[in-house]
Every structure is written in C-alpha cells, then in structure tokens.
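Asker: starting from these lines, generate the structure:
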Amino acid sequence: MINTTDYVGTLFDNSESNPSKITLAFTMAGVALKKGHSASVILMVDAVHLALPNALDNVNIGAPFEPAGELLEAFIEKGGQVLVCSACMKHGGVEESAIDKRFTVISGDDVVELLMNAKGSLQLN
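Answerer: Sure, this is the predicted structure:
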C-alpha cells in the first residue's frame, strides 16, 4: 500500500442513493490523471458496495458525463487506484473475496495518511 497520491477522492454513496456523486468522483479523478497527477478514489460507508464487480455498469446520469462504468475502466487503465475501506466493508457486509480484484482494501489509518499527504482532495459525502 502506498501512502501518498496526489489526488484523493472519497466517495460515500452507492448507486441507489446518489449516482451523480459516483459519476463526479470518477470524472474528477480522471481529470487529475489527465493533468499528470496520481489519483485514488476511496470507497467508504455505503460506497463499499460499488467495489463489487460490475457495480457501476448501470450508473449513467447522462450528458455531458460518460457512464460511470466507462469512467472507472478508463481511470484504472490510466493508472488510477480504487481503494476500499476495510471497516466500512465489514460494517456493510461486503466480503473482501467478493470485490473487484483490481481494487485494494485499506484501513482507516491508510485513509488518513492518504488524505494528509495528498496535494488535493474531493470529498463526496
């Protein structure tokens, strides 16, 4: 686990509660990558359910935004990392063995370290 990244987006909502926040989280993280920064999106609270494979496939808020599943794929392809809070997973009933294998499970201590060392962050809560 790295303890630094230039940009950290924290996402708290799942697709049922707020698809706009999901789309915005991955859009802005993608912009950070395009500008040459390292970027991470941390899934916390209800957003841990988005760590399940294909969870973003039906999240599409419409123009001018791309569908969230496409944003996620482009983000990972360009080197972005998706991190999932372990305590939030336990609280939300999400098993580590069930999540997308491209995602990394992190602790609360890791969340604090990443936020404190980032050049910038966007908290969607």
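Asker: switch to C-alpha atoms for all contacts and neighbour counts from now on
Answerer: Will do.
Asker: can you tell me the element Thr4 falls in?
Answerer: Using DSSP states H and E, Thr4 falls within no helix or strand.
Asker: next one: it from Ser40, what distance?
Answerer: Taking Cα to Cα, to the nearest Å as the measure, Thr4 falls 9 Å from Ser40.
Asker: comparing those two, which residue is more hemmed in?
Answerer: Taking neighbours as other Cα atoms under 10 Å, Thr4 and Ser40 compare with Ser40 leading, 29 against 18.
Asker: and this one, please, so the two structures can be compared:
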Amino acid sequence: MSETTEKIIYFCTHAGEDAEKASICFAMASSALALEVETTVALQGSGVYLAQKGYVEHVPATGGFAPLTKLIGDYMELGGKLLVCKPCVEERKIEESDLIEGAKVSTGGTLNMIALEADAQLVY
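Answerer: Model (predicted):
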C-alpha cells in the first residue's frame, strides 16, 4: 500500500493593508509544514507585495503574531513553496528580480492545477 502526500494551498490576497490576514496565512502554512503536509502559498492581488524584497520589513506585527519577516522566513526555511501571481506583479510593476529568494512567478494554469491536486484550499 502506497502512502500519499497530503497537499494544501493557501491563497494570500492581502499585504500591509491587512497584515493580520497575511500573518494568519503564513502561520497556518508553517503549521501545515510542521505536520508534514506539502504546502504552497500563492500570493495574489496586493498579497504579491509580501514577496517584494524589503516590503515586509516595514509592516508592523499584528494580531498577536510574530512580524511577517519572521513568519515568511520560517515558512521558507521549512521548505514551503511561494508562488506569485504573474499578472498581479506585472500590474504593480514588480520585476521577478525584485522578489525574495525562493519566490516564483506563476500563472493561473499552474495555480489551478495545484488547487485541483490539493486536499484543502484556504483563502486569506
């Protein structure tokens, strides 16, 4: 009998304008990784700013969570995948070279395939 890997995707659509929702997303995603669930965070809308180098350093901690710099750093160190919506970064004139290490620009097709394969999807 083969074991299957559980998969989850978190869609994060907020950045500094609602830092609590962004923080919840990364706290939950890191918790999933600790449970050995294959985890992807997909940044869409203003959420793409979270992947822009230097952005989260200016967002204050909120909601009782650690600062986003720590939450995102921990998530990435645990091996989480971070995908960034291509049209969303293009709209905001963010270049791929402006993204933090490990963040990958992604298309809707890729995100839809990951969502279809996931056991759960959450949106923040």
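Asker: how near is the spatially most central residue of structure 2 to Leu82 of structure 2?
Answerer: The centre of structure 2 sits closest to Val41, judged by Cα atoms, centre = their mean, with a distance of 3.1 Å. According to Cα to Cα, Val41 of structure 2 and Leu82 of structure 2 sit 5 Å apart.
Asker: circling back: that's a strand at the residue nearest to the centre of structure 2, yeah?
Answerer: Yes. The assignment for Val41 of structure 2 (DSSP: H, G, I helix; E, B strand; the rest coil) places it in a strand.
Asker: would you check that it makes contact with Met28?
Answerer: No. When contacts are counted by Cα atoms under 8 Å, Val41 of structure 2 is not listed as touching Met28 (10.1 Å).
Asker: quick one: Glu70 of structure 1 is in a strand?
Answerer: No. Counting by three-state DSSP, Glu70 of structure 1 falls outside a strand, being helix.
Asker: kindly tell me how buried it is, as a neighbour count.
Answerer: Using other Cα under 10 Å, Glu70 of structure 1 has 15 other residues around it.
Asker: and the longest helix seen in structure 2, how far from structure 1 on average?
Answerer: Criterion DSSP state H: the longest helix present in structure 2 is helix 19-34. Helix 19-34 of structure 2: mean distance to aligned residues in structure 1 after superposition is 0.5 Å, counting by mean Cα distance after the TM-score superposition for structure 1.
Asker: where does that helix end up in structure 1?
Answerer: Per the alignment by TM-score structural alignment, helix 19-34 of structure 2 matches residues 19-34 in structure 1.
Asker: who touches that stretch?
Answerer: 7-11, 13-15, 38-41, 59-61, 65-68, 71-72, 74-75, 78-80, 122, 124 (Cα atoms under 8 Å, 6 or more residues apart in numbering).
Asker: can you show me the strands along structure 2?
Answerer: 7-12, 38-43, 81-85, 103-106, 120-123 (DSSP state E).
Asker: any idea which of those is most buried?
Answerer: Neighbour counts (mean count of other Cα atoms under 10 Å) averaged over each of the strands of structure 2 peak at strand 38-43, with a mean of 24.
Asker: now the residue nearest to the centre of structure 2: how far from Gly73 of structure 2?
Answerer: Counting by Cα to Cα - Val41 of structure 2 and Gly73 of structure 2 are separated by 13 Å.
Asker: same question, Lys93 of structure 2
Answerer: For Lys93 of structure 2, the distance to Gly73 of structure 2 - Cα to Cα - is 24 Å.
Asker: and these two? Which one has more around it.
Answerer: Gly73 (15 against 10).
Asker: tell me the contacts of that one?
Answerer: Applying Cα under 8 Å, 6+ apart, no residues contact Gly73 of structure 2.
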